[in-house]
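Student: just to be clear, the model below is a prediction. Sequence and coordinates:
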Amino acid sequence: MLGSATAAWAYWHLNHNIRSVDIDGALGDDRPARAVAGPAASTSASAAPLPTGALNILVLGSDSRSGKDNRKLGGGDSSGARSDTAMVVHVDTGRTRATVVSIPRDTLVTRPSCPLPSGGSTAVAHQAMFNSAYAVGGPVCAVKTVEAMTGVRMDHYLEIDFAGFAKLVDALGGVTVTTAQDIDDDRSHLHLKAGTHHLDGTRALALARTRHGIGDGSDLGRIGLQQKLVKALLTQMAATDLLTDPAKLYRVADAVTASLTTDTGLDSLGELTRLGESLRGLPAGRVRTVMMPVVTAPSDPNRVVARQPAANKLWASLR
């Protein structure tokens, strides 16, 4: 009885950790078409079959300073929140291969009019920074902006903040990454020699955020480090047999759900579990990471714009 009660409480706790946004309800039908669903994969006689169709997920890393942990990790107070990291994750039909496309936050885009939770809508903005979409209209505007610039329907939305990322890495026992050059960034408090390092959550977050200690100090150099971290996390998850260690499984699940915002299609532990199970045949070696092709913006040397026709060809390939 005690074991059953504990399990029930844990499930309730994890389920209620998750915050969600009704993106489908807010955006309606004026969106790109969904990908054609593939045949479902059978699991067992009693379980519902797992989906195998192509899938597009917008994954955002928020630089929100809300909460004590985020303020500490983010480096003090900062008003509002922006999408510090943006990745379109495209999973092929069969869910054995995937492409992760990073969108530089400093990209100048045409930000569409977005509905606001309080009613009304934002105005169309030309030559706006990509990460301003999240700042002015939250997840709904971030999704609408990505769909407008790519023509790709986002089936799901996932957002994690500073504290959640660091806690996830710690719950997994850290991640191992290899850097090709020394990193000395006083702003992110990260100092690493070139080579292989096993990082805890705080240092992994610093690696994801560093840009002043590498390359030309722009967001483009940081994207390469973030993509290394994505693959390192996938590798660590695959190497950690969570199902045989209930305590570690709970720590990982609690770390993720406590700092997670999703669309309403993924706002339960059951839906997240089904998504994870459907991706079980996707090894880190079959995840391709790329960056949206960009060039320096003619209007501002500190900003970039999509490089055409290469960017449109990339999005067309995902469609």
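Tutor: Looks like it came in fine.
Student: when you work out contacts or count neighbours from here on, use the C-alpha atoms and nothing else.
Tutor: Fine.
Student: can you pull the contacts of Leu2?
Tutor: With contacts defined as Cα atoms under 8 Å, 6 or more residues apart in numbering, Leu2 is in contact with no residue.
Student: so how far is Trp9 from it?
Tutor: Plainly put, Leu2 is 10 Å away from Trp9 if you go by Cα to Cα, to the nearest Å.
Student: then Val175?
Tutor: Separation of Val175 from Trp9 (Cα to Cα): 30 Å.
Student: higher neighbour count, these two?
Tutor: Counting neighbours by other Cα atoms under 10 Å for Val175 and for Trp9 shows that Val175 has the greater number, 23 against 12.
Student: could you pull out the strands for the stretch 151-300 of the chain?
Tutor: Per DSSP state E, counting those that start in this stretch, the stretch 151-300 of the chain has strands spanning 156-161, 175-179, 183-185, 190-192, 195-199, 260-263, 287-291, 294-297, 300-306. These are given in chain order.
Student: the structure to be compared is supplied as follows:
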Amino acid sequence: MTRIQKAILSFLSVLACFMAVLGVWLWQGKWQQPLGPALQIPTVAPFIMPATWTPDPDTIRTLQAASTLSEFEGPLSQASPLPTITPNVGLCGAPPVMNILAIGADTRGDNYTYGLADVVRLVRVDFVNPKVTVLEFPRDLWVEIPDISDNLNGQDHEKLNQAYLYGNPGFGYTDDPAQGPGLLARTLTLNFGTQIDHYAAVNMRTFEKIVNAVGGIDVNLPETVDGRTADDPNKRLLFLAGTHHLNGTQSLTLARIRIAGVFARAENQNRVLCALRDKLTSPAVVTQIPDLIRAFQGAIQ
């Protein structure tokens, strides 16, 4: 190896070490930083089931006396060792399970000062057996909400979607640093024993922009959804049965129609969310997800 080759090899080695250190610094200092305040939720204790059977002490003593070594003709067999339980580790070093509170706010502006939680979904991400499941919480559930009684003359029960409203800066009924999402997460934990790790809230304008950024979504409706009323007969509220390619405004309109009731609206919301999921995981868009995250990072709570 010539002197020039040795010099080049030394330079490349130093450069490789520098890039490795830089990568670790970026990972720990930038990419591992949370995007918002952490949730202030205590660890949820598991539900304790009552005992269903209490053994009789006299029966136990009788069984012990009948099981003495003298009654066995041969030697006792050696008990098999207990299997070693290996804790589950998620893919890429992730935790086994991550629970995310996803919120769709009815805020019409570009901020999160006010707004009700029109969409409340608990997303469970399984990193051991790769799978995502979503649980819907109806927004009109009557629940106990922490921290609000001092501001409502002792009243501590309201609709679930109002927990998000009371926690945001417009009302500020809580000191939770996570504001509306934090109070809504603690409300779910208090009433349903949920364990929530992270959260994300999106207002209506940001939702429209996300759908438009991916080129729209394709929604298949098994039956016609007609949201027209006598006060608003506009045909924009009519979605015939079949497949529709919707932009952001149309997707939001479909997701908000509730003329057939809250459960019908939840079904339409699920169809819109599934269509957005399909678009995000399509080959044409999946490579753009990092850029989309960076573009909308400041617009999501």
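Tutor: In hand now; what should we look at? Because the structure is a prediction, the values reported are computed rather than measured.
Student: TM-score for these two?
Tutor: For these two chains in superposition, a TM-score of 0.61 is obtained (TM-score structural alignment, normalised by the length of the second structure); 214 aligned residues with a Cα RMSD of 3.3 Å.
Student: all helices of the stretch 51-200 of the first structure, in order?
Tutor: 68-74, 132-150, 162-171 (DSSP state H, counting those that start in this stretch).
Student: adding distance to Val290 of the first structure and mean neighbour count, write these out as CSV.
Tutor: Rendered in CSV, the data for the helices of the stretch 51-200 of the first structure read as follows (distance: least, Cα to Cα, whole Å; neighbours: other Cα atoms under 10 Å):
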stretch, distance to Val290 of the first structure, mean neighbour count
helix 68-74, 26, 16
helix 132-150, 15, 22
helix 162-171, 21, 23
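Student: between these, which gets nearest to Pro104 of the first structure?
Tutor: Minimum separation from Pro104 of the first structure across those (Cα to Cα) falls at helix 132-150, 11.9 Å.
Student: which secondary structure elements does that closest one sit against?
Tutor: Helices and strands in packing contact with helix 132-150 of the first structure are listed as helix 23-27, strand 83-91, strand 108-111; criterion 3 or more Cα pairs under 8 Å, 6 or more residues apart in numbering; DSSP states H and E.
Student: now stretch 70-84 of the first structure, how far from the centre of its chain.
Tutor: How far stretch 70-84 of the first structure lies from its chain's middle: 17 Å, per Cα atoms, centre = their mean, to the nearest Å.
Student: check stretch 20-29 of the second structure too.
Tutor: Relative to the mean C-alpha coordinate of its chain, stretch 20-29 of the second structure is positioned 27 Å out (Cα atoms, centre = their mean).
Student: which residues of the stretch 1-150 of the second structure fall in strands?
Tutor: Ranges of strands within the stretch 1-150 of the second structure are 97-105, 117-126, 131-136, 142-144, based on DSSP E, counting those that start in this stretch.
Student: on that earlier part again, indicate which one of the helices and strands packed on helix 132-150 of the first structure is closest to Gln181 of the first structure.
Tutor: Judged by Cα to Cα, the one of these that comes nearest to Gln181 of the first structure is strand 83-91, at 21.9 Å.
Student: residue contacts, the aligned partner of Ala208 of the first structure in the second structure?
Tutor: Taking TM-score structural alignment as the criterion, the aligned counterpart of Ala208 of the first structure in the second structure is Ala255. Residues near Ala255 of the second structure by Cα under 8 Å, 6+ apart: Arg265, Ala266, Asn268, Gln269, Val272.
Student: what's the local residue count around Ala45 of the second structure?
Tutor: Applying the criterion other Cα under 10 Å, we find 8 residues in the vicinity of Ala45 of the second structure.
Student: typo on my end, it should be Ile100 of the second structure
Tutor: For Ile100 of the second structure, the neighbour count with other Cα under 10 Å is 19.
Student: which one in the first structure is aligned with it?
Tutor: Matched to the first structure by TM-score structural alignment, Ile100 of the second structure sits across from Ile57.
Student: quick check: that match touching His90?
Tutor: Yes: contact criterion Cα atoms under 8 Å: Ile57 of the first structure and His90 qualify, at 6.6 Å.
Student: so how far is Asn312 of the first structure from the residue most central in space within the first structure?
Tutor: Residue closest to the average C-alpha location in the first structure (Cα atoms, centre = their mean): Val59, at 2.6 Å. In this structure, Val59 of the first structure and Asn312 of the first structure are separated by 20 Å, where distance is defined by Cα to Cα.
Student: remind me, longest helix of the second structure?
Tutor: Residue-count comparison of every helix in the second structure, with assignments taken from DSSP state H, identifies helix 3-26 as the longest.
Student: so it corresponds to what in the first structure?
Tutor: Following TM-score structural alignment, the aligned partner range for helix 3-26 of the second structure in the first structure is empty.
Student: how about stretch 183-198 of the second structure?
Tutor: Mapping stretch 183-198 of the second structure onto the first structure (TM-score structural alignment) gives residues 141-156.
Student: run through who's touching that stretch.
Tutor: So stretch 141-156 of the first structure is contacted by 27, 31-35, 55-58, 109-112, 114-115, 130-131, 133-134, 157, 262-263, 265-266, 312, 315-316, 318-319 (Cα under 8 Å, 6+ apart).
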